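Trainee: Got a predicted structure plus its sequence, pasted below:
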Amino acid sequence: MNKGTQYITPSDVIQYLYCPRFIYFMHVLNIDQHEHRRYLVNKGRDMHVLKLVRNKDYLRKKIGVIDKLSDVYLSSDTNCLVGKMDEVLFLEDGSAAPLDYKYAFWDDRVHKTHIYQQCLYCILIEENFDVASHKAFIVYIRSKNHLETLSIGEKLKKNAMRMVDEIFNIINLGLFPDVKINLRKCEDCTYRNICVT
């Protein structure tokens, strides 16, 4: 699918994974979801800023970090992606990896949305720094900064780019996606009052 001149973010892919109709409402109808009104979203944004300031000169020696960049904005003209990473870590093995702070509790699993977000960050890192990026790190702030390491393989990257293509199909063709109704998700959805379920 021709992506045109529009760019999407890893956050768009997170929204797509939650429900593909988010993309339709946000990008086709241009209806904002007003998530800034949600307490945990705002608290998480505040914590991101605080962590970036506090950890400006801190290198994570235990994971083989030799250098890092903080608060990094990257774009890919090839894939029509843009993203802002909390940190890009340059590792002893010559690769680089994203590190993301989540204002969340570690609940013994990495959510699919977080995996694909980090995967797209790896793709952005590879294109912008011309280095391999095959792992990612997530810090769960509300669990005493629990650190999780993710392995990011080529199959995962292909799946992520397939989702990017599906998102551009919705946007460019104005498609209203069919979805499986999940009442738990629908009850908490910012579009619940306008979505035809």
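Mentor: Cool, got the structure. From a predicted model like this one, the values you see are computed outputs, not experimental measurements.
Trainee: hey, let's count contacts and neighbours off CA atoms from now on
Mentor: Noted.
Trainee: what helix or strand does G83 sit in?
Mentor: Secondary structure from DSSP states H and E places G83 in strand 81-91.
Trainee: Apologies, that question was intended for D57.
Mentor: Going by DSSP H and E, D57 is not in any helix or strand.
Trainee: From K84, how far out is the residue nearest the centre of the chain?
Mentor: In the chain, the C-alpha closest to the average C-alpha coordinate belongs to Q117, at a distance of 2.9 Å (C-alpha atoms, centre = their mean). Q117 sits 11 Å away from K84, taking C-alpha to C-alpha, to the nearest Å as the criterion.
Trainee: go on, S143?
Mentor: Distance from S143 to K84, by C-alpha to C-alpha: 23 Å.
Trainee: neighbour count winner among the two?
Mentor: K84 (18 against 14; other C-alpha atoms under 10 Å).
Trainee: Please look at the more buried one and S76 and confirm they touch.
Mentor: No - applying C-alpha atoms under 8 Å as the test, K84 and S76 come out as separate, 12.0 Å apart.
Trainee: which stretches of this protein form strands?
Mentor: Counting by DSSP state E, the chain has strands at residues 65-76, 81-91, 96-102, 135-140, 146-151.
Trainee: Output those as a markdown table; include the columns distance to V49.
Mentor: Putting the strands of the chain into a markdown table (distance: least, C-alpha to C-alpha, whole Å) gives the following:
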| stretch | distance to V49 |
| --- | --- |
| strand 65-76 | 9 |
| strand 81-91 | 9 |
| strand 96-102 | 10 |
| strand 135-140 | 14 |
| strand 146-151 | 18 |
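Trainee: re the thing from before, outside of the strand holding G83 itself, which residues are in contact with it?
Mentor: Residues outside strand 81-91 that contact it (C-alpha atoms under 8 Å, 6 or more residues apart in numbering) are 7-10, 48, 52, 63-76, 96-101, 121, 124-125.
Trainee: try this one side by side with the last:
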Amino acid sequence: MDEPLNSILPALMLLALALSFFYLSRVTSSSARSMRQKNGIPQGQVIYSDLDRPAHVLYSPSMALSGKPDYIVRDGEGRLIPVEIKSGRAKVPHRGHILQLAAYCLLIEENYHMDVPYGIIVYSDKVQHKIEFDELLRSDLLRTLKEMKSALKSHSLQRGHSQRQKCRSCSFSQSCNSRLD
């Protein structure tokens, strides 16, 4: 009686293992699908995420620029697309958010050695705003970075808002002469 059981036991164990893997793949797939829906992430392979797990900082030595996009998605054509998730609402993307996304496009180009055709901003209403990373936006970004570096060197930073919470979370708050306390 032990002989037939010994020959069936390995097959049963393999079946149990296969069913476990199948279940885990379904749960993982469902989890990834719900993350996409929750954050409005477009179709493609998520190759970088800073929201659901810590990610490395992208750095550009030539621009002295660093940043961490929320997601980088590889689309069906193999292109890398930065996706920035915003908690607020906006009918049209804010200029600062567009420049932030453009900076991520530049960082991806330098770190992954690939052209980035566009990026996506997703506000809390899950509407995706596709922002073309064209020469006009690239030159606007480079001009803005130059102005920011100049302001930092000359210590002539100007506060551009009247919100205490922004000052509290600003990385320059300790050295800012016009911060709101």
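Mentor: Done, it's in. The structure displayed is predicted, hence computed values, not measured ones.
Trainee: before we move on, the earlier item: right, so the strands of the first structure: which one is the most enclosed?
Mentor: Looking across the strands of the first structure with neighbours counted as mean count of other C-alpha atoms under 10 Å, the highest average goes to strand 96-102: a mean of 25.
Trainee: what's the mean distance for it versus the second structure?
Mentor: With mean C-alpha distance after the TM-score superposition for the first structure, strand 96-102 of the first structure departs from the second structure by a mean of 0.9 Å once superposed.
Trainee: For the residue mapped onto P61 of the second structure from the first structure, give its distance to D100 of the first structure.
Mentor: Residue pairing (TM-score structural alignment): P61 of the second structure is matched to D77 of the first structure. Applying C-alpha to C-alpha, the value for D77 of the first structure to D100 of the first structure is 23 Å.
Trainee: Specify, as a residue range, where the top helix by length along the first structure falls in the second structure.
Mentor: Determined from DSSP state H, the single longest helix within the first structure is helix 154-173. Counting by TM-score structural alignment, helix 154-173 of the first structure falls onto residues 135-154 of the second structure.
Trainee: cool, and stretch 22-38 of the first structure?
Mentor: So stretch 22-38 of the first structure sits over no part of the second structure, by TM-score structural alignment.
Trainee: residue contacts, A102 of the second structure?
Mentor: A102 of the second structure neighbours (C-alpha under 8 Å, 6+ apart): 119, 133, 137-138, 141.
Trainee: Repeat the analysis, applying 10 Å as the threshold.
Mentor: 82, 96, 108, 116, 118-120, 131-134, 137-138, 140-142 (C-alpha atoms under 10 Å, 6 or more residues apart in numbering).
Trainee: can you check V27 of the second structure too?
Mentor: 21, 33.
Trainee: Just give me the match in the first structure for it.
Mentor: In the first structure, V27 of the second structure lands on no residue (TM-score structural alignment).
Trainee: Show me what N128 of the first structure aligns to in the second structure.
Mentor: For N128 of the first structure, the residue aligned by TM-score structural alignment is N111.
Trainee: picking that back up, ok, the contacts of A102 of the second structure vs N6 of the second structure, which is closest?
Mentor: Lowest distance from N6 of the second structure to those (C-alpha to C-alpha) belongs to P82, with 54.4 Å.
Trainee: Quickly note the distance from the closest one to Q165 of the second structure.
Mentor: 27 Å.
Trainee: Make sure H113 of the second structure is actually in contact with R79.
Mentor: No - at 11.0 Å, H113 of the second structure does not count as touching R79 under the criterion of C-alpha atoms under 10 Å.
Trainee: Of these two, give the one with the bigger neighbour count.
Mentor: Taking other C-alpha under 10 Å, H113 of the second structure and R79 do not tie; R79 has more neighbours (15 against 10).
Trainee: any idea what the more buried one aligns with in the first structure?
Mentor: By TM-score structural alignment, R79 of the second structure lines up with S95.
Trainee: Could you report the separation of that match from N79 of the first structure?
Mentor: 21 Å.
Trainee: Could you do V13 of the first structure as well?
Mentor: 13 Å.
Trainee: Please enumerate the shared neighbours of these two.
Mentor: By C-alpha under 10 Å, 6+ apart, the residues touching both V13 of the first structure and N79 are 161, 164.
Trainee: Tell me which of the two has more neighbours.
Mentor: Under the criterion of other C-alpha under 10 Å, the comparison of V13 of the first structure against N79 puts V13 first, with 25 against 16.
Trainee: Quick check: I123 of the first structure touching A136?
Mentor: No - with contact defined as C-alpha under 10 Å, I123 of the first structure does not reach A136; the gap is 11.1 Å.
Trainee: what's the overlap in contacts for those two?
Mentor: With C-alpha under 10 Å, 6+ apart as the test, I123 of the first structure and A136 both reach 97, 152.
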